[in-house]
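Engineer: Here's a sequence, model it:
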Amino acid sequence: MKILKTTLIALSLAVIPVSASVVNVNTIIENLVDAVISWKSETIDVGQIPQGTPKTIKFEFTNATAKPVLVTNVKAACGCTATDYSKEPIAPGKTGYVNAIYNAANAGAFTKSVTVTTSDSDAPKKLTFKGTVVAK
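Structural biologist: Below you'll find the model as predicted:
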C-alpha cells in the first residue's frame, strides 16, 4: 500500500509540470491567432449595379497586433478592377482599408478578387466581391 501511495504521488508530481506547459503553449497559440489583422468581411456581394458605372467596394480591417501594420501590396485579379488602399502604417487597434474599383463594363454576373499582402504576414489574403452588372 505504501508503494502504491508513493507511486501515485510521484505520478501526480510528474503530471503537474506537463499540464502547466500545455496551458502555456495553448495561451501562446491563442495569442498568436488573435494577433493578426481582422477583416470586417472577406467576401462582399454588391448586388446589382448599372453597366458602365464603376463601383467601389471597400474592404475594412482592424489591426489586432501589438505593432503598426502596413499594406505592402494589393493586386487585382484582372484589368477590370483598379485598387486603392491605406498607404500609411495602421496603428494597433486602428482600421485600414483596401478598395477595389470595378469598371462594370460587361453585363452579367461576376466574381472578382484582389490579393492583399501586409507586413504582419507572409501569406497574402484573397478578398472577393461579386454581383451582377445590369445592362442599361
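Engineer: Every contact and neighbour count from this point should use C-alpha atoms.
Structural biologist: OK.
Engineer: Enumerate the helices of the chain by residue range, in sequence order.
Structural biologist: Assigned by DSSP state H, the chain shows helices spanning 2-34.
Engineer: Could you find the closest non-adjacent residue to residue 91?
Structural biologist: Among residues not flanking residue 91 along the chain, residue 68 sits closest, at 4.3 Å (C-alpha to C-alpha, 6 or more residues apart in numbering).
Engineer: Isn't that neighbour up against residue 94?
Structural biologist: No - using C-alpha atoms under 8 Å, residue 68 makes no contact with residue 94, being 9.1 Å away.
Engineer: okay, and the common contacts of those two?
Structural biologist: Between them, residue 68 and residue 94 share no contacting residue under C-alpha atoms under 8 Å, 6 or more residues apart in numbering.
Engineer: Report the buried residues of stretch 59-66.
Structural biologist: 59-65 (16 or more other C-alpha atoms under 10 Å).
Engineer: Next up, the contacts around residue 42.
Structural biologist: 59, 126-128.
Engineer: With distance to residue 29 as extra columns, can I get these in TSV?
Structural biologist: Rendered in TSV, the data for the contacts of residue 42 read as follows (distance: C-alpha to C-alpha, whole Å):
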residue	distance to residue 29
59	27
126	24
127	25
128	28
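Engineer: Another for comparison:
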Amino acid sequence: MKAFGTLLAVFFISFSMNSQEFKFEKESINYGKINKGSNGERVFVFTNIGDAPLIIKNIQSSCGCTVPEKPEKPIMPGEKGEIKVSYNTSIIGGFSKQITILSNAKMSRKLLKIRGYVEKKALLEKEKSMLLNN
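Structural biologist: Alright, predicted model coming up:
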C-alpha cells in the first residue's frame, strides 16, 4: 500500500511540475543595422500562462558573443518576466544567434533568436570635411 501511495504522490508532483507554460511577446528580435559599439542589450518579455510558478532553470546562448540573463525568482501564474540578452556589438558584420531556455514548463526547452548587422560608425560631417581638405 505504501508503494502505491508513493507512486501516486510522484505522479501528482510530476504532473503539477509540468503544468506551467509561458508565452513570449516576441520569440525573435531583429536588431536591424546598428553601429559598432552601440547598446547591444535587448529584452524578451513573457507571461506565465500556466497555473503554477514558472522556474527558468538555465539559459544558454549559441556563442560567447551573446550573454543572456535569466530571472532569479519564479514567475507566478499571470505574472510577466524578462530575459535580458546582450550582444557584443564590437564584432562587425551580420549575426544570427539562438538562446535556449530550460525551464519547468510543459515544453522544457524553448528557443529564442536574435539577429542583426553591426556596421562601422559612419564618419561625422566634420571628419569627412577634414579628410577631404587634406
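Engineer: related to what we said a few turns ago, from the contacts of residue 42 of structure 1, which is closest to residue 18 of structure 1?
Structural biologist: For the contacts of residue 42 of structure 1, the minimum distance to residue 18 of structure 1 (C-alpha to C-alpha) is 39.2 Å, reached by residue 126.
Engineer: and the closest one, how many neighbours does it have?
Structural biologist: Neighbour count of residue 126 of structure 1, defined by other C-alpha atoms under 10 Å: 16.
Engineer: Trace it over to structure 2, please.
Structural biologist: Taking TM-score structural alignment, residue 126 of structure 1 has residue 111 as its aligned residue in structure 2.
Engineer: cool, residue 48 of structure 1 as well?
Structural biologist: Using TM-score structural alignment, residue 48 of structure 1 lines up with residue 33 in structure 2.
Engineer: Double-check that match against residue 115; I have them as touching.
Structural biologist: No - with contacts counted by C-alpha under 8 Å, residue 33 of structure 2 stays clear of residue 115, the gap being 9.7 Å.
Engineer: neighbour count winner among these two?
Structural biologist: With neighbours defined as other C-alpha under 10 Å, residue 33 of structure 2 and residue 115 compare such that residue 115 has more, 17 against 13.
Engineer: Not counting residues beside it along the chain, what's closest to that one?
Structural biologist: Using C-alpha to C-alpha, 6+ apart and skipping the chain neighbours, the partner closest in space to residue 115 of structure 2 is residue 96 (4.2 Å).
Engineer: distance of the equivalent of that neighbour over in structure 1 from residue 80 of structure 1?
Structural biologist: Aligned counterpart of residue 96 of structure 2 in structure 1: residue 111 (TM-score structural alignment). Residue 111 of structure 1 is 11 Å from residue 80 of structure 1, where distance means C-alpha to C-alpha, to the nearest Å.
Engineer: Those two: which is more packed in?
Structural biologist: Of the pair residue 111 of structure 1 and residue 80, residue 80 is the one with more neighbours under other C-alpha under 10 Å, namely 15 against 12.
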